[in-house]
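Engineer: Let's see this in three dimensions:
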Amino acid sequence: MGKEIFIGIDGGGTKTTTVGVDSNGNELARHTSPCSNYHSVGEDLAKAAINEGIKNVIRKVKELMKSNTEDNQDNEVVVGSICLGMSGVDRDQDKLLVGSWVKEVLGESINYRIHNDAIVALSSGTQGKLFGIVIICGTGCISLGFNREGDSKRSGGWGPLLGDYGSGYQIGYDILRHVLKAKDEVGPKTSLTKVLLEKLQLTKEEDLISWAYDPKTQSWQKFAQLSPLAFEQAELGDQVSNLILSDAANALYDLINSVIKKLGLDKEEKFPLVYTGGNIERKNILSDLLSKKILENHSNVEILNTTCDPSMGAALLALNSKK
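Structural biologist: The predicted structure is shown next:
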């Protein structure tokens, strides 16, 4: 008969993490391979990263079984189902392509699911259940949810050029904006000026022009990397920093509230809301402001943090798809 396992894959922008769990959701093995976003590295390298992860997790489970005397006589591994949480894979044609790679390794009859990374993030907080809402606030931000009927809705995720309000990018951008308003004396003075120039090793506000517009270093991340300054200075009482984080909390609330309304979750007795992403997954001023506003308007929300990483969240989705 062999041992049935369930595989989850988190295909991020820098690496791919593959996890295998047993029928009780216990982790058996994991493997890290290179980036599997084919929009970034091409189809061949993305396919190789996914195949490497699957094959190595199966190999490691077999080795684990061999080391267990009870399983010594039969070390066959059967993959019951597999779930992939992939960045950059939203369209049907993308899912069919990635699915074809999975079938090459596990066979045409394999039960597989491919979700975007927001769905896997939700699962990481709900232990594999697709019910409730996730709010992700990292460099970008998005809110996504499911109701009990399995309907899914989302808000946000449009990227900085189209309005990533509440995101790490927007917080960083707002820091720059308020520092320059203070310089022009059209806004209040802020302690952000000193710490921003120190962080970027600049001597005066005018130097921000070359930093911001340097074509060799253009990225959304470099703006998002400024966001911790707002958290630090808000803790020290800087009013401008507190205003920036208050604006971010209001923007994130709007995304969450939109999904609640679209899914009719306001009529539920209770539903989970999962916080994830570097700006809100830990308790801080922003997460506190957001929680306060949510609970003032939706007393039936249960706010959760993720309890496992995205690859395990994907594995639990794979496991639950067989139940």
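
Engineer: going forward, measure contacts and count neighbours with C-alpha atoms only.
Structural biologist: Fine.

Engineer: residue ranges of the helices in the stretch 101-250 of the chain, please?
Structural biologist: 117-126, 168-183, 192-199, 208-213, 220-224, 228-235, 239-263 (DSSP state H, counting those that start in this stretch).

Engineer: N297: neighbour count?
Structural biologist: Neighbourhood size, N297 [other CA atoms under 10 Å]: 12.

Engineer: How much space separates L45 from I82?
Structural biologist: Distance, L45 to I82, by CA to CA, to the nearest Å: 20 Å.

Engineer: So between these two, which is more surrounded?
Structural biologist: I82 (28 against 16).

Engineer: Next one: the more buried one from E63, what distance?
Structural biologist: Going from I82 to E63 by CA to CA gives 20 Å.

Engineer: Test my guess that N37 contacts G88.
Structural biologist: Yes: in this structure, N37 is within contact of G88 by CA atoms under 8 Å, at 6.4 Å.

Engineer: And the two? Which one has more around it.
Structural biologist: When N37 and G88 are compared on other CA under 10 Å, the one with more neighbours turns out to be N37, at 24 against 17.

Engineer: I'd like the structure of this one too, to check against the first:
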Amino acid sequence: MSDALILGIDGGGSKVLVALADKRGRILRRSRGHGVNPMDNPNWLQELEQHLLPFRDERNLAAVAAALPAYGEVERLSVLQRDAIERLFPNVHRRVLNDVDAAHLGAFAAKPGILILSGTGSMAWARNSKGQSARTGGWGDLIGDEGSSHWIGQRALNLVSQSLDGRAPATALAKALFDHLRIDPSNPMNGLGDWASSVANPRADIAAISALVDQVALGGDKGAIALIEQAADELAKHHAAIAGHCDPNSGWTYAGGTFSSRLLLEALERRIGRPPALPKLPPIGGALLAAAQLLDWPLDDGWFGPIVATAEGGDCASQ
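Structural biologist: So this is what the prediction gives:
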């Protein structure tokens, strides 16, 4: 069916992106919303449904792949996620998979390799030449997620409080944080305490502080630079722990918003000892690839190119 359409869903802790695409690799429509991680967002289902309902009655929709956070990790939540997709799209081919599995599919175009993910959370996912997958990390912010945006943001808050107390050297992160949160620097305990006790989405809002750390690190602040280096140490441990699952010369790549930090990516590259491969597709492209596989579509650079061009920042194609 040449007019068949596929739907890809890329869910995460901070956002969900939904994209409708055709067999030529053109993204025709998109929807973007807030995070849909059931581990920390009690409203994840409402948020997910809000952005899927406009696609539910798409006449030529033939396959849906939903890449969702925490899927396959906690069975009770995975059942709820599967049920939601089955209920919304009962008459099409469906696949639900972990969001990092889909990011790996996209980054390597379903080929072997190691993906290091650092977004709101962190994880490494590997697929070897036999098609077998393995993972490390992804324990959530209460247990792990070392090297993630949330991890960096939490430690930035620690560093700022310590510097204010005199338990750590002064850092430019303090002023950057006060400006970002619109806090009166003359009474930081009141301002930070008020923010911490009223923040609507703690995980996402703390993760957003990592962008401040990167900006201040680029300005040469030693405390901020140290946080970036520590994050790279943690992500390098993910790579070392999972490298044995793949062939010795397997490539690695990256995904997730934390890697918008050039400093972090360069620090991780130094630790791994070789440069990353450029991701073939962004995470939403991995979800679309998973949906396309359900229909046995031929997938090559002629399909990947339009997906990349219209995935995140480009304009949607006209039908």
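
Engineer: among the helices of the stretch 101-250 of structure 1, which is the most enclosed?
Structural biologist: helix 117-126 (a mean of 28; mean count of other CA atoms under 10 Å).

Engineer: who are the neighbours of it, in terms of helices and strands?
Structural biologist: Secondary-structure packing of helix 117-126 of structure 1 (3 or more CA pairs under 8 Å, 6 or more residues apart in numbering; DSSP states H and E): strand 77-86, strand 132-137, strand 141-146, strand 271-276, helix 310-320.

Engineer: how big's the offset between it and structure 2?
Structural biologist: Superposed on structure 2, helix 117-126 of structure 1 shows a mean distance to its aligned partners of 1.5 Å (mean CA distance after the TM-score superposition for structure 1).

Engineer: Which stretch of structure 2 lines up against that helix?
Structural biologist: Helix 117-126 of structure 1 falls opposite residues 99-108 of structure 2 when the two are matched by TM-score structural alignment.

Engineer: Tell me the counterpart residues of stretch 62-74 of structure 1 in structure 2, please.
Structural biologist: Using TM-score structural alignment, stretch 62-74 of structure 1 lines up with nothing in structure 2.

Engineer: Run through the residues that contact A65 of structure 2.
Structural biologist: Listed by CA atoms under 8 Å, 6 or more residues apart in numbering, the contact set of A65 of structure 2 reads 7-9, 94-97, 287-288, 290-291.

Engineer: Same check on V79 of structure 1?
Structural biologist: 4-7, 106, 110.

Engineer: let's see 6 Å
Structural biologist: Residues counted as contacts of V79 of structure 1 (CA atoms under 6 Å, 6 or more residues apart in numbering) are 4-6.

Engineer: Also I183 of structure 2?
Structural biologist: G191.

Engineer: Ok, V259 of structure 1 next?
Structural biologist: Per CA under 6 Å, 6+ apart, neighbours of V259 of structure 1: R154.

Engineer: Under the alignment, what does it map to in structure 2?
Structural biologist: V259 of structure 1 maps onto I242 in structure 2, by TM-score structural alignment.

Engineer: Which residue in structure 1 aligns with P283 of structure 2?
Structural biologist: In structure 1, P283 of structure 2 lands on P310 (TM-score structural alignment).

Engineer: burial count for that match?
Structural biologist: The local packing of P310 of structure 1 (other CA under 10 Å) involves 29 other residues.

Engineer: What's the separation between it and L84 of structure 1?
Structural biologist: From P310 of structure 1 to L84 of structure 1 the distance is 10 Å (CA to CA).

Engineer: and if you look at N250 of structure 1?
Structural biologist: From N250 of structure 1 across to L84 of structure 1, the span is 32 Å (CA to CA).

Engineer: which residues touch S143 of structure 1?
Structural biologist: Contacts of S143 of structure 1 (CA under 6 Å, 6+ apart): 134-135, 154-155, 255-256.

Engineer: one more time with 10 Å
Structural biologist: 118-119, 122, 133-137, 153-157, 252-260, 273-275 (CA atoms under 10 Å, 6 or more residues apart in numbering).

Engineer: now swap in D207 of structure 1 and tell me
Structural biologist: With the criterion set at CA under 10 Å, 6+ apart, D207 of structure 1 makes contact with 197, 200-201.

Engineer: which of those line up with contacts in structure 2?
Structural biologist: Contacts from the contacts of D207 of structure 1 that recur in structure 2, judged by both residues aligned by TM-score structural alignment, their matches' CA atoms under 10 Å, are Q201.

Engineer: is it true that H239 of structure 2 touches T136?
Structural biologist: Yes: distance between H239 of structure 2 and T136: 8.5 Å, which falls inside the contact criterion (CA atoms under 10 Å).

Engineer: what do these two both touch?
Structural biologist: With CA under 10 Å, 6+ apart, H239 of structure 2 and T136 have common neighbours 116, 123-126.

Engineer: Dump the residues you listed into JSON lines; add distance to D214 of structure 2 as well.
Structural biologist: Output for the shared contacts of H239 and T136 of structure 2, formatted as JSON lines (distance: CA to CA, whole Å):
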{"residue": "I116", "distance to D214 of structure 2": "19"}
{"residue": "M123", "distance to D214 of structure 2": "20"}
{"residue": "A124", "distance to D214 of structure 2": "22"}
{"residue": "W125", "distance to D214 of structure 2": "25"}
{"residue": "A126", "distance to D214 of structure 2": "27"}
